[in-house]
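1. sequence below, structure please.
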Amino acid sequence: MAMLFQVMSRAETANAHNAVRRAFGSIESSAGRRRALEAAAEIYFAQEWENPVVRKPFKSLMLAFEEGSKRRDEIAHGMAYGVTFNSTPMGCFLFPAEYNTQRTTPWMGNADDPFAFSRAKYRYTSTMIHGLASKFGELWHKVIEYTPTIRMVNGTPAVILDARFGDGTAQKVEAMLAEEKSKANSASSSEVK
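-> All right, here's what the predicted structure looks like:
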């Protein structure tokens, strides 16, 4: 999220990157960071913000961040307990803390459920936690895939160019600009000689 915030803040110098990174890091909640990122996106995408081609991928990423944040909180604030049924050790599980009203129920569950004693809305095994870690890695890769699609190309986010003029337009514009720059550099080198 911090990387996207830096991109959307259009920080261009090392000091600007550092200031934006530190400002973003001072927001203490994940929800606050998501709101800050959305506010930056509204400015970054300007009048195209309402365009579904622009907005939908961003909103999908924010939803994934929100869900990931919930899972992260469950792991970080959970309590690990060993569980035994009828003198048989069942292993260790990560449960929410009993005082966590959002992640527990007020009453014990069905007597047929051997885990009903915990009133927990979730319980994780180490295998499940490793699976979540894998999903966090997938989310990181989604950000890595998304970031180039919003890069600025001659002052316009690439996704907007591609939406207006067809896929690949941003790359063509970049290639044309690179060629023009190369020609200008060659011309100025010739003049210096």
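2. drop to CA atoms for contacts and neighbour counts, all remaining ones
-> OK.
3. hey, where'd the strands end up in this structure?
-> Under the criterion DSSP state E, strands of the chain are mapped to 79-85, 88-95, 152-153, 156-157.
4. in the second one, what counts as buried?
-> Read that as strand 88-95. Within strand 88-95, the residues scored as buried using 16 or more other C-alpha atoms under 10 Å are 93-95.
5. between these, which is nearest Val153?
-> Closest approach between these and Val153, by C-alpha to C-alpha: Leu94, at 47.1 Å.
6. for that closest one, give its distance to Arg22.
-> From Leu94 across to Arg22, the span is 33 Å (C-alpha to C-alpha, to the nearest Å).
7. list the buried residues in stretch 129-141.
-> Residues 129, 132, 136, 139 are the ones in stretch 129-141 that count as buried (16+ other C-alpha under 10 Å).
8. second chain to compare with the first, below:
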Amino acid sequence: MSFISRLFKPFSTMSTPATPMTAPAGAQTATVAAGCFWGVEHMYRRAFANKGLYDARVGYIGGDSKNPSYRAVCSGRTGHAEALQVIYDPEKVSYRQLLEFFYKMHDPTTANRQGPDVGSQYRSAIFYHNEEQEKIARDVTDKVNKEWWKGSVATEILPAGEWWDAETYHQLYLDKNPGGYECPSHFLRKFAPLSE
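-> Next up is the predicted model:
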């Protein structure tokens, strides 16, 4: 969120520890950061609503403090990124497809920035949950760096550490506030399919 939009939105005192999302056996988790989490959640929900998405929530990951609040994360001092955690059915959508979408829906070429939103909390990152995800993340990143973004990708690929759910008013924010702030860098770009 931009500095101006932050002035007009509520701040709560703390996030909540992650509570497991209900999902059927075999469901998997993907965690990405692509700037302001409102737009990231909204775009993933629209794109994958009937294509394998069980649930999605916004929160904080990659930092070094416990129970970070939105205000603390916005300061840039906690090390957390605003992020999205997706629970999905791998029989209907693959991790690779989720990451290709990630690279189409934001600008991965600017370190610690998405559009007017500046700071480490807005960094581009993939937080992998196992070795297979790390392998796929590195492969997809290498290909999009060569074929789509011409060597300028600044996305971090990191192990998923502790996740903190963002405050309740952030969840489904753009569904509840259709005219709410959306980062201008969040839109679906058109690229040729990646090579095999």
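9. and the TM-score between them?
-> Taking TM-score structural alignment, normalised by the length of structure 1 as the basis, the two superposed chains have a TM-score of 0.27; 87 aligned residues with a C-alpha RMSD of 5.4 Å.
10. ok, back up a step: now the buried residues of stretch 129-141 of structure 1 as a markdown table including distance to Ile160 of structure 1?
-> Formatted as a markdown table, the buried residues of stretch 129-141 of structure 1 follow (distance: C-alpha to C-alpha, whole Å):
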| residue | distance to Ile160 of structure 1 |
| --- | --- |
| Ile129 | 38 |
| Leu132 | 33 |
| Phe136 | 28 |
| Leu139 | 23 |
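11. now the two most distant members of those.
-> Greatest spacing in the buried residues of stretch 129-141 of structure 1, by C-alpha to C-alpha: Ile129 and Leu139 (15.2 Å).
12. and the top helix by length along structure 2, what does it pack onto?
-> Identified as the longest helix of structure 2 according to DSSP state H is helix 131-147. Helix 131-147 of structure 2 sits against helix 95-105, strand 124-128, strand 156-159, with contacts defined as 3 or more C-alpha pairs under 8 Å, 6 or more residues apart in numbering; DSSP states H and E.
13. Glu82 of structure 2: which of those is closest?
-> Comparison of these against Glu82 of structure 2 by C-alpha to C-alpha identifies strand 124-128 as nearest, at 9.6 Å.
14. between helix 131-147 and that closest one, find me the angle.
-> Angle, strand 124-128 of structure 2 to helix 131-147, by axes from the mean of the first three to the mean of the last three C-alpha atoms, to 10 degrees: 150 degrees.
15. for strand 124-128 of structure 2, which positions count as buried?
-> Within strand 124-128 of structure 2, the residues that qualify as buried are 124-128, counting by 16+ other C-alpha under 10 Å.
16. okay if I get the residues you listed as CSV plus distance to Pro17 of structure 2?
-> Listed next are the buried residues of strand 124-128 of structure 2 as CSV, based on distance: C-alpha to C-alpha, whole Å:
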residue, distance to Pro17 of structure 2
Ser124, 23
Ala125, 21
Ile126, 20
Phe127, 18
Tyr128, 19
